[in-house]
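In: Just the structure for this:
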Amino acid sequence: MAGEIPRAQPPPDVPAPGRHPHLLLWRWRRNPLRRRTDRLEGWVALGILLAVLVAAPAAMFAVGDTAYRHYRSTAEHEARTRDHRPAVLVHDAPRHPEPGSDEAKKTRYPVKVRFTGPDGTARTGRADVEPGLSADSTVLVWVDAAGEITEPPLTSEQIRSRTMGWAILAFLGVVLTGLAAHAATALVLRRRNLAGWDAAWAATAPRWSRSP
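Out: Here you go, the predicted structure:
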């Protein structure tokens, strides 16, 4: 349409922003607008990246190894101090609303049971049992050295799962720490950069606005 102002376009020989092959390296390339803080920010970012690449796997291995040793020791202690004992239901267990369903097979209800403790005395406690069991039914429960019903010793799968969880947390902790350090450093340097631009403009502006 006649008289319409065309949209601004970059010169044909200048790559569009974001497509320049060296755009990510601009902090190290010579540029009349680049300040010392720009280059410093680039070196700090590179240093943090290298530190995270080294520290994250090391932290993951160290924390994972420590967690594995801890849970392995805990499992061995539980295996020595816990005993599988028969217990008798004091009353009927609740029935599941959908007997025979997959959900019913996985559901357990806490029911009062009677069992013999490690010291030979009769004890009572609550154990999770299958739905629909009648009173006087016998189930197996785990009992600790104090004669209390407890969880079974940690399994190998539980040890691996918990170890992996701590290892992943350690890895993510190092990565997040690196990101936070980079963000804080960039914020400080950019504020310093803006202060430098303000000072330069304060010195230059009077010459631009001076009346002829």
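
In: drop to CA atoms for contacts and neighbour counts, all remaining ones
Out: Noted.

In: all helices of this protein, in order?
Out: Taking DSSP state H as the criterion, the chain carries its helices at 36-81, 102-106, 156-209.

In: winner for burial among these?
Out: With neighbours taken as mean count of other CA atoms under 10 Å, the helices of the chain reach their highest mean count in helix 36-81, at a mean of 16.

In: elements contacting that helix?
Out: With contacts taken as 3 or more CA pairs under 8 Å, 6 or more residues apart in numbering; DSSP states H and E, helix 36-81 sits against helix 156-209.

In: Give the other helices and strands that the helix it packs on contacts.
Out: Under the contact definition 3+ CA pairs under 8 Å, 6+ apart, helix 156-209 sits against helix 36-81.

In: Run the angle between the helix it packs on and helix 156-209 for me.
Out: For the pair helix 36-81 and helix 156-209, the angle between their directions (axes from the mean of the first three to the mean of the last three CA atoms, to 10 degrees) equals 170 degrees.

In: Enumerate every residue touching the residue positioned nearest the centre of the chain.
Out: The central residue of the chain, meaning the one whose C-alpha is nearest the mean C-alpha position (CA atoms, centre = their mean), is L169 at 4.4 Å. Contact partners of L169, counting by CA atoms under 8 Å, 6 or more residues apart in numbering, are M60.

In: next up, for comparison:
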Amino acid sequence: MAAFRGPKAWLWRWRRNPLRRRSDVLEAWIMLAAWVFTVLGGVVTGLVTVHAVENGLARERAEWHAVPAQLIEDAPDADTTGPAGRIVWTKVRWTAPDGTPRSGRVRVSAGIPADTPVLVWTDPDGRLVNRPTGVAVARLRACLMGFFAGAGVGAVPFAACRLLRGRLERRRMDRWDEEWDRIGPLWGRTAS
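Out: A predicted model of the protein is given here:
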């Protein structure tokens, strides 16, 4: 099929041509707008997402801090079927920045006795939080989230363009069918 098409003409939809239809020009503008929105929307959304995630994780690293705590109860022993060094949940007690005693559940190694000192991570209000993400992992997480957010936003105008182009193509084919129904029977006549 490609052998019958001839050489590819760039920007043919915008060139002056007596065979060019309005639908060709409309399709060209739709494709241009879709690609602009796909690329710019995806890139801008990705960069904004990367910046927001990196700032959020940097704020966590700056605000969250490790505080000493003590186990209130013995950590359950590891059963013989589980792997060695198993992690279990147990209760701990610590002091919040305002001086009030707090308690909660954290994960520790199995078999640790009560009154053992451990480090827990808290936010500025003294609530338990996870260990903040390191700089390298935060950068990787931000880049991945930015990539997926940008791809998701870029997929919307791309999909809309594909749907609209499909509709224009069906409309064009319907018009060709109508024209063929009208003109096709005239081809069988010959002049005498």
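
In: TM-score, when you put one on top of the other?
Out: Once the chains are overlaid, their TM-score stands at 0.71 when taken by TM-score structural alignment, normalised by the length of the second structure; 187 aligned residues with a CA RMSD of 3.8 Å.

In: re earlier: any idea what the residue nearest to the centre of the first structure aligns with in the second structure?
Out: L169 of the first structure maps onto F148 in the second structure, with residues paired by TM-score structural alignment.

In: Next, find the distance separating that match from R93 of the second structure.
Out: When CA to CA, to the nearest Å is the yardstick, F148 of the second structure and R93 of the second structure sit 40 Å from each other.

In: V120 of the second structure contacts P68, correct?
Out: Yes - taking contacts as CA atoms under 8 Å, V120 of the second structure lies within contact range of P68: 6.4 Å.

In: ok, those two, which is more surrounded?
Out: V120 (21 against 13; other CA atoms under 10 Å).

In: Now do the same contact list for the residue mapped onto that one from the first structure.
Out: Alignment of V120 of the second structure against the first structure is given by TM-score structural alignment, with V141 as its counterpart. When contacts are counted by CA under 8 Å, 6+ apart, V141 of the first structure touches 84-87, 127, 149-150.

In: Just those: which are in strands?
Out: With strands identified by DSSP state E, the entries of the contacts of V141 of the first structure that belong to them are 84-87, 127, 149-150.

In: Report how many residues lie close to L128 of the second structure.
Out: Residues within reach of L128 of the second structure, counting by other CA under 10 Å, total 21.

In: Spatially nearest residue to it (excluding sequence neighbours)?
Out: The shortest distance from L128 of the second structure to any residue that is not its chain neighbour, by CA to CA, 6 or more residues apart in numbering, is 4.5 Å, and that residue is T122.

In: what's the distance between that neighbour and E63 of the second structure?
Out: The span separating T122 of the second structure from E63 of the second structure equals 9 Å under the rule CA to CA.

In: now swap in L164 of the second structure and tell me
Out: When distances are taken as CA to CA, L164 of the second structure and E63 of the second structure turn out to be 49 Å apart.

In: same check, this time on I72 of the second structure
Out: Here I72 of the second structure is placed at a distance of 26 Å from E63 of the second structure (CA to CA).

In: what do we get in the second structure for T66 of the first structure?
Out: Aligned partner of T66 of the first structure by TM-score structural alignment: A52.

In: same question, L49 of the first structure
Out: Looking across to the second structure (by TM-score structural alignment), L49 of the first structure lines up with W35.

In: thinking that match is in contact with A159, fair?
Out: No - because the distance of 10.7 Å does not satisfy CA under 8 Å, W35 of the second structure is recorded as not touching A159.

In: Tell me who's in contact with L23 of the first structure.
Out: When contacts are counted by CA under 8 Å, 6+ apart, L23 of the first structure is found next to P17.
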